[in-house]
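1. Sharing a model that was predicted from the sequence below.
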Amino acid sequence: MAAAKNVSDETKNEAMKVAKATQKPGQTKERTKLIAAGIEKGIAEYKKQHKNKARDRDRARKQDIKAKAKTAPTTESETSEVTAQSNVHLLPWGLLVISWIGFIGFSLMK
């Protein structure tokens, strides 16, 4: 009876509609009410399971976010930024040195 108190009126009405829709000729009102009660319990159980699954999915999603936040940004992004910055600074100097070597080499060949 404790489970019946937690069931909403909407669920009770929906269960009664389904029970009446599947009612067979000559079926008593008590039998229909018992069927509706069974459907009510099924709907309540389904909602409970659905709620638990949603809660579990939410927990897993939050744990994934926390795990990614702890590992990814601090180590990988900092090292890639340092590498990218050092390569950017070396490129112009490297091209300058190569051009001067080429200029000196061309001047000596004449």
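-> Thanks, I have the structure now. These figures come from a predicted structure and were not determined experimentally.

2. okay, CA-based contacts and neighbour counts for the rest of this
-> Fine.

3. report the longest helix in the protein, please.
-> helix 29-72 (DSSP state H).

4. List the buried residues in the helix or strand just after it.
-> Where DSSP states H and E defines the elements, the next helix or strand beyond helix 29-72 is helix 78-109. Residues of helix 78-109 classed as buried by neighbour count (16 or more other Cα atoms under 10 Å): none.

5. how many other residues sit next to T22?
-> Neighbour count for T22, taken as other Cα atoms under 10 Å: 11.

6. same question but for E30, I mixed them up
-> 9.

7. just to revisit the earlier point, what angle do the longest helix of the chain and helix 78-109 make?
-> Put simply, helix 29-72 runs at 40 degrees to helix 78-109, going by axes from the mean of the first three to the mean of the last three Cα atoms, to 10 degrees.

8. One more to weigh against that first structure:
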Amino acid sequence: MSRNSYQESSPQTQEEALKIAKSIQRPAQTKEQTKLIAQGIQQGIDLYKRQQKEKARELSKQRKKLAKQKASEIEQDNREVVEIIVYHQHWLPWALLLLTWLGIGIYSFKLYSL
């Protein structure tokens, strides 16, 4: 089954189109002509609504895409921070501690050996 791309208009749209057609009706115009004008107005309204829905869908897609992009950027930034933070101790404090203990050991050995 092939799906028909034309969808029926809502009753509100039909009423609105008929009101507009009657408001611009000429004195010598027949009811059939008024109905044809109302149908044209109704098609225009439907087309406008379809276009607005398409625009809304496109904007929604773009917003979702931007949100995903921002989330991935934030995630990458977090990864970089984790990778950058590396704990590394310098050798100088350990060398000074070793020299201090060695000096205390030598001093105490000389003091008690006398």
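-> Noted; the coordinates are in hand. Here the structure is a predicted model, which is why all the values come from computation and not from measurement.

9. still on that earlier bit, what's the average distance of the longest helix of the first structure to the second structure?
-> Its aligned residues in the second structure lie a mean 0.3 Å from helix 29-72 of the first structure after superposition (mean Cα distance after the TM-score superposition for the first structure).

10. Read off where that helix ends up in the second structure.
-> Taken onto the second structure by TM-score structural alignment, helix 29-72 of the first structure occupies residues 31-74 there.

11. burial measure for K48 of the first structure, as a count.
-> 12.

12. what do you get for the one 10 residues further on?
-> When neighbours are counted by other Cα under 10 Å, D58 of the first structure registers 12.

13. show me the contacts for it.
-> Shown in contact with D58 of the first structure (Cα atoms under 8 Å, 6 or more residues apart in numbering): no residues.

14. Next one: it from T71 of the first structure, what distance?
-> 20 Å (Cα to Cα, to the nearest Å).

15. and if you look at H89 of the first structure?
-> 28 Å.

16. swap in N6 of the first structure?
-> Distance from N6 of the first structure to T71 of the first structure, by Cα to Cα: 44 Å.

17. and if you look at A15 of the first structure?
-> 50 Å.

18. The two: which is more packed in?
-> For A15 of the first structure versus T71, the count of surrounding residues by other Cα under 10 Å is larger for A15: 22 against 10.

19. Now which residue in the second structure aligns to the more buried one?
-> Under TM-score structural alignment, A15 of the first structure pairs with A17 in the second structure.

20. For the helix or strand harbouring its match, name the packing helices and strands.
-> Assigned by DSSP H and E, A17 of the second structure falls within helix 11-23. Under the contact criterion of 3 or more Cα pairs under 8 Å, 6 or more residues apart in numbering; DSSP states H and E, helix 11-23 of the second structure touches helix 31-84.
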